[in-house]
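Asker: Sequence first, predicted coordinates after that:
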Amino acid sequence: MAEPTIELGSVVRLKSGGPLMTVDSMAGDHVRCVWHDEAKQLQMQPILRSSLVVEQPPRR
């Protein structure tokens, strides 16, 4: 079975673990993810697509 495709709104996680993040935008091999850290502060970071795994596809 093929891995789900990363799309806008997908819930992802680093392959190495970490918090659940939502895909906010995509450009080439980079995906900008947003999440709340332990202090409930909003974080944003571009991350290489190959470093991510889809935990939940986007809601339609």
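Answerer: The structure has been received and is ready for your questions.
Asker: drop to CA atoms for contacts and neighbour counts, all remaining ones
Answerer: Fine.
Asker: Wait, His36 touches Gln45, no?
Answerer: No. Between His36 and Gln45 there is no contact under CA atoms under 8 Å: 11.6 Å.
Asker: Okay, strands next: where are they in this protein?
Answerer: For the chain, the strands defined by DSSP state E cover 11-14, 21-27, 30-36, 42-48, 52-56.
Asker: Show me which of those strands has the highest average neighbour count.
Answerer: strand 11-14 (a mean of 21; mean count of other CA atoms under 10 Å).
Asker: Got another one to weigh against that:
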Amino acid sequence: MDERRRSGADEAQNDWIEWGGGDCPVDGNAQVEVRNAKGWVLSAPVFALKWHSVVAYRVVPA
């Protein structure tokens, strides 16, 4: 899993989808970037994440 912190300006320029929690909203084995409440950004396949801690996500193009 790739983990890093991004600046607010960088995030504002991207297509983040706000997420209120619950089951994974993305099908299959897609690669996604997710942001948690602390502002950390993780890049991982959807099956490797705990979606209850996600506040925003975006699908990474293949």
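Answerer: Sure thing, it's come through. Since the model is a prediction, treat every value here as computed from it, not as a measurement.
Asker: Quick TM-score on the pair, please.
Answerer: The TM-score (TM-score structural alignment, normalised by the length of the first structure) is 0.40; 38 aligned residues with a CA RMSD of 2.9 Å.
Asker: and Glu11 of the second structure, that one's in a strand?
Answerer: No. Going by DSSP: H, G, I helix; E, B strand; the rest coil, the assignment for Glu11 of the second structure is helix, not a strand.
Asker: and it, how many neighbours?
Answerer: Number of residues near Glu11 of the second structure (other CA atoms under 10 Å) recorded here: 12.
Asker: For it, which residues are in contact?
Answerer: Contacts for Glu11 of the second structure (CA atoms under 8 Å, 6 or more residues apart in numbering) come out as none.
Asker: any idea how far it is from Val54 of the second structure?
Answerer: Distance of Glu11 of the second structure to Val54 of the second structure, computed by CA to CA, to the nearest Å: 15 Å.
Asker: what's the answer for Glu3 of the second structure, then?
Answerer: The value you get for Glu3 of the second structure to Val54 of the second structure, if CA to CA is used, is 13 Å.
Asker: repeat for Asp2 of the second structure
Answerer: Distance, Asp2 of the second structure to Val54 of the second structure, by CA to CA: 15 Å.
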